[in-house]
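Visitor: pasted the sequence and its predicted model underneath.
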Amino acid sequence: MQLVRAGLCAFGMSGKVFHAPFLKEHPGFSISGIVERSKEESKEKYPEATIYRSVEEMLQNADIELVIINTPVQTHYEYARKALEAGKNIIVEKPFTVNVAEAEELVSLAEEKGLFLSVYQNRRFDRDFLQVQKVLAEKKLGIIKEAEIRFDRFRTAPSGKQHKENPDQSGSGSLHDLGAHLVDQAVQYFGFPEKLFADVFSMKGEEFANDYFEILLFYKNNLRVRLKSSVFTKEDHYAYKIHGDRGSFLQERTDNQESELVAGAIPVYGKEWMLPLKEADGILNFLNENSETERILTFSDAGNYMHYYQQIYEHIVFGHTLPSPGNEIILNMKIIDASLKSAQEGKIVSL
């Protein structure tokens, strides 16, 4: 099997949870380098990786052909540009960049250099996202008229992470953090909207970056899609609500890959590593071909972030389709930029 040598730009939660375990367990990758500015935490689990004290130092290692930009969003543009100029293919953590202009420049540079740029939209491999995608493909709901996608938490106290909570830093706040997932899911399900209206602000107060947003996306054929997130939600909602002219589908957010990985689970290459659900996590209520009501409790199949890295590997080795390429995620950044503008101006923004 051809071996792809990869380098991680950081070893915080993203590196420890979402990237290193999958690169380690996938036989087609080796972790050649990890940037740790002062610590050596990676040495215990990844002794094969050379520890570098800066991204610039790691980029000088000619053996690394794939660089994962998993630093704070405010540094994505700088490090992604440096990696591309060094001749490296790159994966950029979400949110892609701070704004559309940065995203477009990086995509253009990657194309100019003949390199690939993928954005790590891992929630496309969540069980709940995939279940909604499956139901939509079955078309039992008829013509979709309304949808709502939520990502709520109960985190009322400050986290202390300045790159996420400082209101004076571009790219901080829930809109970029969680909105990057919800916007991506809406575009994957329904395409690019015509216009939007957004409410974005901080419930914790003006000294913090936004921790609440509600975005109403306007589509052709009178479809409305609402994206919403709050950190003051103690009781869970259905994360997905899809309503059509023949029925409705409600889906809970039940993917627990992140929590399992944080707890120390090791993903398995070549097979599903998450256990099946014991209880239903969705409700499908629709009119069948005889116009009779069918109400079914549904069970989503396990998600698997390993599939993202498998697709990356297949793109490198076999030329298969690149997952979440940068030029595709530019659309998401346009929606995020327009949402900030809509909230500031208090009006509908055309896309």
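Guide: Thanks, I have it. Numbering: from 1, shown residues only.
Visitor: contacts, neighbours, all on C-alpha from now
Guide: Fine.
Visitor: scan this protein for its longest helix.
Guide: Counting by DSSP state H, the longest helix found in the chain is helix 326-345.
Visitor: show me what that helix is in contact with.
Guide: With C-alpha atoms under 8 Å, 6 or more residues apart in numbering as the test, helix 326-345 has contacts from 96-97, 99-100, 103-104, 107, 117-119, 175-176, 179-180, 183-184, 187, 192, 196-200, 215, 348-349, 351.
Visitor: among these, name the ones in strands.
Guide: When DSSP state E is applied, the contacts of helix 326-345 are split such that Leu117, Ser118, Val119, Leu196, Phe197, Ala198, Asp199, Val200, Ile215, Val349 fall in strands.
Visitor: and here's the other structure:
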Amino acid sequence: MPKGCPVTAGGARWDSDFLTLRTLLDSGDIGTVLRYEARFEVFQPEAGAPAAGGGTLVDFGSHLVDQALVLSGPVERVYAEMHHRDDEDGLDDDVFVALTHRNGVQSHLWGSWRQGAPGPSLRVTGTTGTFVVDHRDSQDRALMRGATPQSEGDGWGTEPEHLWGQVRRGDTVEPVASARGRWDLFYIAFAAAVRGEGPVPVDPWDAVATATVLDAARSSARDGQVVRLP
């Protein structure tokens, strides 16, 4: 979910590509996850990593890490590399984070404002196949052009067929219909929780877990060392 999205980090769980991935895993179509790769990359080298976002690690990384934790659980080791802008703000505008989860899954996460050749938004390797999505969820672009869930109705969050992901097994390529992206459900669930009609859509302790990983990534990039978490 790129900068400017009004949804919290936990709201990235309602991205179309992530919802589609979870459906594939539930059905066993790609087996058990071995490696999870996710990217939020754009090419805005001059205007990127604004101070309001706090830098790429916080801005993009909060979404990326939250998704990785939801998918594969707690992390035991963190390694990161960061590039900082050479200006008065000195914010990081390009970051790579590698996570080793307690269950053995490897998560490789990229966030960048200066990537002229963005990679696939998701590439998830399982024991029986790999799921690849080349394009980011379209909900942010819809918001930028003034569309809303109310104005789009059931069309909100739907992805055109040419943007669907694929399950790949060598030369065999199978298109996978994208699940509908539903950021709006986060707000509906949150409003219900405020009224006492249901649980909060994202456990606050999940935000603590994400922040802990981000802090470890910052330390790793600064010191050039792998950081071990309790």
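Guide: Nice, thanks for sending it over. Keep in mind that what you see is a predicted model, and the values were worked out from it rather than measured.
Visitor: in the first structure, which spans are helices?
Guide: Under DSSP H, the first structure gives helices at 13, 20-25, 55-59, 76-85, 100-113, 127-138, 162-165, 174-177, 179-190, 257-262, 306-318, 326-345.
Visitor: how much does the longest one stray from the second structure?
Guide: Spelled out, it's helix 326-345 of the first structure. When the second structure is overlaid, helix 326-345 of the first structure sits 0.7 Å from its aligned residues on average, using mean C-alpha distance after the TM-score superposition for the first structure.
Visitor: run the chain-centre distance for that helix.
Guide: 15 Å (C-alpha atoms, centre = their mean, to the nearest Å).
Visitor: can you tell me what part of the second structure it aligns to?
Guide: Here helix 326-345 of the first structure aligns to the second structure at residues 204-223, judged by TM-score structural alignment.
Visitor: which parts of the matching stretch are buried?
Guide: The neighbour-count check on stretch 204-223 of the second structure (16 or more other C-alpha atoms under 10 Å) flags Ala207, Ala209, Thr210, Ala211, Val213, Leu214, Ala216, Ala217, Arg218, Ser219, Ser220, Ala221 as buried.
Visitor: likewise stretch 174-192 of the first structure?
Guide: Residues 174-187, 192 are the ones in stretch 174-192 of the first structure that count as buried (16+ other C-alpha under 10 Å).
Visitor: from the contacts of helix 326-345 of the first structure, keep the buried residues only.
Guide: 96-97, 99-100, 103-104, 107, 117-119, 175-176, 179-180, 183-184, 187, 192, 196-200, 215, 348-349.
Visitor: so which residue is smack in the middle of the second structure?
Guide: Leu64 (3.4 Å; C-alpha atoms, centre = their mean).
Visitor: how about the contacts made by it?
Guide: Leu64 of the second structure makes contact with Ala38, Arg39, Phe40, Leu109, according to C-alpha under 8 Å, 6+ apart.
Visitor: now those residues as TSV including neighbour count?
Guide: As requested, these are exported to TSV (neighbours: other C-alpha atoms under 10 Å):
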residue	neighbour count
Ala38	25
Arg39	24
Phe40	26
Leu109	23
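Visitor: which of the residues you listed lies closest to Arg168 of the second structure?
Guide: Ala38 (16.6 Å; C-alpha to C-alpha).
Visitor: isn't that closest one right up against Ser121?
Guide: Yes - counting by C-alpha atoms under 8 Å, Ser121 is a contact partner of Ala38 of the second structure at 5.3 Å.
Visitor: for Ala83 of the first structure, give me its contacts.
Guide: Shown in contact with Ala83 of the first structure (C-alpha under 8 Å, 6+ apart): Leu59, Val67, Asn89, Ile90.
Visitor: same check, this time on Gly170 of the second structure
Guide: Applying C-alpha under 8 Å, 6+ apart, no residues contact Gly170 of the second structure.
Visitor: again, but for the one 5 residues further on
Guide: For Pro175 of the second structure, the contacting residues are Trp164, Gly165, Gln166, Val167, by C-alpha under 8 Å, 6+ apart.
Visitor: map the second one across to the first structure for me.
Guide: If you follow Gly165 of the second structure across to the first structure using TM-score structural alignment, you land on Gly282.
Visitor: how many neighbours does that match have?
Guide: Gly282 of the first structure has 23 neighbouring residues, counting by other C-alpha atoms under 10 Å.
Visitor: so it makes contact with Phe249?
Guide: Yes - at 7.2 Å, Gly282 of the first structure and Phe249 qualify as touching, with contact defined as C-alpha under 8 Å.
Visitor: which residues are in contact with Lys204 of the first structure?
Guide: Counting by C-alpha under 8 Å, 6+ apart, Lys204 of the first structure touches Thr156, Asp211.
Visitor: any idea how far it is from Leu175 of the first structure?
Guide: 15 Å (C-alpha to C-alpha, to the nearest Å).
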